[in-house]
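> next one to model:
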Amino acid sequence: MKYINAEEVLPKELVCQIQQYVQGNLIYIPKYDNREKWGEKTGAKKIIFERNNQIISMYQNGYNIKYISKKYYLSEHTIRKIINSRK
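The predicted structure follows:
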């Protein structure tokens, strides 16, 4: 990463504001990240959230873990993790 003088790339007013917090030290400004989070664009996150709610509901209504794992094609371990994640 290359050193850049703030006075060369930022407006003078902004440099003055930053100097109120940091003077003479290096400061890292992270890259702006405007990407959507996983599953938000395709709706996968919502689908999995709804599926997990159904799994928890079935368990609370007396269905056993083995039956639920076969119904959703998930391992019993995964079903337990889903159930325990919402307790």
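
> going forward, measure contacts and count neighbours with C-alpha atoms only.
Will do.

> now the residue most central in space within the chain, what's its secondary structure?
In the chain, the centroid-proximal residue (C-alpha atoms, centre = their mean) is Lys37; its distance is 6.4 Å. Classification of Lys37 using DSSP: H, G, I helix; E, B strand; the rest coil returns coil.

> that one and Ile82, how far apart?
21 Å (C-alpha to C-alpha, to the nearest Å).

> any idea which helix is longest in the protein?
Ranked by number of residues, the top helix in the chain under DSSP state H is helix 44-60.

> any idea how far it is from the middle of the chain?
18 Å (C-alpha atoms, centre = their mean, to the nearest Å).

> also this sequence, please, to line up against the first:
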Amino acid sequence: MVYRNGKEILPAELLSELQKYVQGEAIYIPKQEPRRAGWGELSGARDSIRSRNREIWSMYREGVSVADLVQRFHLSEDSIKKIIQQFPKQSNCLSK
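Predicted coordinates for the structure are as follows:
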């Protein structure tokens, strides 16, 4: 994190107002964003996992066994079963 001197970047009136609350201390001013990005949204990991899970569900529906899915996707049997169980409850997952 880079620290900058408030005298160099803030208008005098704003600096004076801030000094009523904080003097000689470092403060963090967060970025102005409507919301923080959720896990995996920026890296694409979320979409990648969603796609993988749709593929697992599709293969299972076509008759591929859980044991074969475990071998193919290198996931535990419990993980495969959880993925399979989530789709009937969330039909909108197939359209994403």
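
> enumerate the positions of the longest helix of structure 1 that are buried.
Judged by neighbour count (16 or more other C-alpha atoms under 10 Å), helix 44-60 of structure 1 contains these buried residues: Asn52, Ile55, Ile56, Tyr59.

> right, and the third one touches Ser85 too?
Read it as Ile56 of structure 1. No. Counting by C-alpha atoms under 8 Å, Ile56 of structure 1 stays clear of Ser85, with 9.7 Å between them.

> packing partners of the longest helix of structure 1?
For helix 44-60 of structure 1, the packing partners by 3 or more C-alpha pairs under 8 Å, 6 or more residues apart in numbering; DSSP states H and E come out as helix 65-72, helix 76-85.

> what about the first one, how far off from structure 2?
Translated: helix 65-72 of structure 1. Here the mean offset of helix 65-72 of structure 1 against structure 2 after fitting is 0.4 Å, by mean C-alpha distance after the TM-score superposition for structure 1.

> and that helix, how far out from the chain's middle?
28 Å.

> contacting residues around that helix?
Helix 65-72 of structure 1 is contacted by residues Ile55, Met58, Tyr59, Ser75, Glu76, Ile79, Arg80 when judged by C-alpha atoms under 8 Å, 6 or more residues apart in numbering.
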